[in-house]
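Peer 1: Can you look at this prediction? I've put the sequence above it.
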Amino acid sequence: MSSSPNTDALASGHLDDDDEVLSGEAVAIEVQPVGVFLRSLGAAIDMLLAWALFLGYIAVRYWMIGATADAALDRILSVLALVTSFVLVPCAVETLTHGRSLGKLAVGGRIVRVDGGAAGFRHAFIRALIGVLEIYMTLGAIAFLTAAFSARSQRLGDLVAGTYSQRVRTPALPFRVPAMPAGLEPWAAIADVARMPDRLARRISQFLENAPQLLPASRARIAQDLLTEASAYISPVPAAPAEAVLIAATVLRRQRERRALALADDRVERLSGVRVGD
């Protein structure tokens, strides 16, 4: 099995710029845009609902008024129904649900700003207004072509409003708790593993998660490099393979942090008389 550049980058703790946004605190947050085909499916659902709303108005109009209505009033009501169905209702739904709609719920997406923040009324109004041209007047042709050639599957309304559709329904990650490697139990009883810098701890965690996907040579090299950095926080460093030492240090540090949290909760309960978590 060969390791790709993306796998090596992930093991080293780096992310592709196209898959992350930078928050206001200068923290890189990994994001997953919704693909163009899922976006098209969600847009088709929303478009059918908008047409159903407009056709429902026509049915109610003929049922209540019939063909005897004033022509000028009928044209005004028809324009209002069009604007309401294709602009006002989609804008209101996205604003009130913070970027969600029935179509987006179906495909697991949500409209957010390009910086990862929640979209507001201005973004929803621009998207709905331009959507009349690119979705309804062209049957989605402009929206599909624009999304197909943009980095985050952004349609024209997204490019103007500064938004994109972020994936919020992702597969559940398997919860795997590493076990202490065999033979290192005596070392764990006397070892001291200090708190590591967040960046180093994150790189070790990412390496251990993706180690089975690496070539043996790359796996051993990265493990040794990480152990060299982490050895300043491990005392003593056992005479064992580098990856086994990293796993043992991770398990030991996790156990001690869990005990520290439990002791802190017990102390709060004794002092306040309130059970933590209630």
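Peer 2: Structure's in. What do you need?
Peer 1: from here on, contacts and neighbour counts on C-alpha atoms
Peer 2: OK.
Peer 1: Please enumerate the strands of the stretch 101-250 of the chain.
Peer 2: 109-113, 163-167, 192-193, 234-235 (DSSP state E, counting those that start in this stretch).
Peer 1: tell me the contacts of the spatially closest residue to residue 36 that is not a sequence neighbour?
Peer 2: Once flanking residues are discounted, residue 36 sits nearest to residue 153: 5.3 Å by C-alpha to C-alpha, 6 or more residues apart in numbering. Residue 153 sits next to 33-36, 39, 146-147, 164-165 when contact means C-alpha atoms under 8 Å, 6 or more residues apart in numbering.
Peer 1: again, only this time at 7 Å
Peer 2: Going by C-alpha atoms under 7 Å, 6 or more residues apart in numbering, residue 153 touches 35-36, 147.
Peer 1: distance of the most far-flung residue of the chain relative to its centre from residue 264?
Peer 2: Residue farthest from the centre of the chain, counting by C-alpha atoms, centre = their mean, is residue 68 at 53.7 Å. Distance of residue 68 to residue 264, given as C-alpha to C-alpha, to the nearest Å: 77 Å.
Peer 1: put this beside the first:
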Amino acid sequence: MSELVTGEAVALELRPARLPSRALAVLLDLAAAVAVYVAVTIALVAATASLDEAAQTAISIAMFVLVLVGGPIVVETLSQGRSLGKMACGLRVVRDDGGPIRFRHALVRGLIGVIEILMTFGVVACIASLVSARGRRLGDVFAGTLVVRERVPAGQAGFVPPPPPWLAGRFSGLDLSAVPDGLWLAVRQYLTRMRQLDPQVGWSMAERLAGDLAERTGTPVPPGVPPAAYLAAVLQERQAREARRAFGNGAAVGGGQAGPAGAGWAGNHAPPPAQPPVAVPPAVHRPSGYPSPGHSSAAYPPAGPGAASPRADGAADERPSTGFVPPA
């Protein structure tokens, strides 16, 4: 489920980096690593001039492994997939589900990279990238990673709407260990593109993804919760756990918005103050689910940052809209 194709032939996937940009990033990384290796070698030769030849050879091999193999692994781990060459080319290494990589991902990529990049002068890596539909080399395949374009044109980056406030902390006890990375990727990409889909197609996709997610977690979707809102709430719960694991218990993950509807409450699972229900225009009958089948998504308030929601008195609401409506 690394790629989900809708009935409208819309592929929900990340933007993989192409071979030329990846090759340029690798060359910049190798140039930086070789420069560091030469500087360290010159310093060690001067410092170990009194040692015998065997000791000098052992130290040289150790420096080669530490600088040219261990260096890229440490850099990718600390920078979460952004080495010097990748930062210059606007690339980043991420997991298959779009999350940040960890030490084990960088370790597998670095060890296999010794064979397919250093020992074969990049021939194996180029062939694997050309054969792969997503431009992945062997290190990416075995590590479960993907090199994506981090800098995209303005307006093309997908916005993941935050879950509604009435779902805050509801899934804090959910077991997410059995959910595969491919399913997380499909959920995330659906949420970023759901407003571009036909309402009936988007509703069926949300139900299918919610059913798959509920099957993996072993807990059914709560009654009355729209499938799209359920997906957004579970995805933000997972992001909150990742943030606490990486930065400690004080970390908070917002939904990409700076208002009370989406910022700050997911990290400590404290539900926000009760919000008044959004009024529905008389001309449009809106069911409790979002998006609803059979209705155009243009009738609903925008879910982007800073979007205004209608109020009962007809004035614009200053709170950012999440795009979801509480159940009746």
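Peer 2: Arrived safely. Just so it is clear, the model here is predicted, and its values are computed rather than measured.
Peer 1: To which residue of the first structure is residue 152 of the second structure aligned?
Peer 2: Using TM-score structural alignment as the criterion, residue 152 of the second structure maps onto residue 170 of the first structure.
Peer 1: I meant residue 102 of the second structure, not that one.
Peer 2: Using TM-score structural alignment, residue 102 of the second structure lines up with residue 120 in the first structure.
Peer 1: what secondary structure does the residue nearest to that match when sequence neighbours are not counted sit in?
Peer 2: The spatial neighbour of residue 120 of the first structure that comes closest, neighbours along the chain excluded (C-alpha to C-alpha, 6+ apart), is residue 95 at 5.8 Å. The three-state label for residue 95 of the first structure, taken from DSSP: H, G, I helix; E, B strand; the rest coil, comes out as helix.
Peer 1: how about the equivalent of residue 95 of the first structure over in the second structure, what does it touch?
Peer 2: By TM-score structural alignment, residue 95 of the first structure lines up with residue 77 in the second structure. Residues in contact with residue 77 of the second structure (C-alpha under 7 Å, 6+ apart) are 102-103, 106.
Peer 1: Could you check how far residue 77 of the second structure is from residue 309 of the second structure?
Peer 2: 41 Å.
Peer 1: ok, now which ones touch the nearest residue to residue 135 of the first structure once chain neighbours are set aside?
Peer 2: Nearest non-adjacent residue to residue 135 of the first structure, counting by C-alpha to C-alpha, 6+ apart: residue 143, 6.1 Å away. Residue 143 of the first structure sits next to 134-135, 155-156 when contact means C-alpha under 7 Å, 6+ apart.
Peer 1: In the second structure, what sits opposite residue 143 of the first structure in the alignment?
Peer 2: Taking TM-score structural alignment, residue 143 of the first structure has residue 125 as its aligned residue in the second structure.
Peer 1: what does residue 70 of the first structure give?
Peer 2: So, by TM-score structural alignment, residue 70 of the first structure is matched to residue 52.
Peer 1: quick one: which helix or strand includes residue 262 of the first structure?
Peer 2: Here residue 262 of the first structure sits within helix 242-272, counting by DSSP states H and E.
Peer 1: counting contacts, what elements does that helix pack onto?
Peer 2: Applying 3 or more C-alpha pairs under 7 Å, 6 or more residues apart in numbering; DSSP states H and E, one finds that helix 242-272 of the first structure contacts helix 216-230.
Peer 1: Please spell out which residues along the helix it packs on are buried.
Peer 2: Along helix 216-230 of the first structure, these residues count as buried under the neighbour rule (16 or more other C-alpha atoms under 10 Å): 219-220, 222-224, 226-227, 230.
Peer 1: Any idea how far it is from the middle of the chain?
Peer 2: The chain centroid and the centroid of helix 216-230 of the first structure are separated by 30 Å under C-alpha atoms, centre = their mean, to the nearest Å.
Peer 1: Which other helices and strands does that helix contact?
Peer 2: So helix 216-230 of the first structure, by 3+ C-alpha pairs under 7 Å, 6+ apart, packs with helix 242-272.
Peer 1: go with 10 Å
Peer 2: Packed against helix 216-230 of the first structure by the contact rule (3 or more C-alpha pairs under 10 Å, 6 or more residues apart in numbering; DSSP states H and E) you find helix 5-12, helix 198-210, helix 242-272.
Peer 1: Same list (those helices) but as JSON lines, adding distance to residue 108 of the first structure.
Peer 2: Formatted as JSON lines, those follow (distance: least, C-alpha to C-alpha, whole Å):
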{"stretch": "helix 5-12", "distance to residue 108 of the first structure": "25"}
{"stretch": "helix 198-210", "distance to residue 108 of the first structure": "26"}
{"stretch": "helix 242-272", "distance to residue 108 of the first structure": "33"}
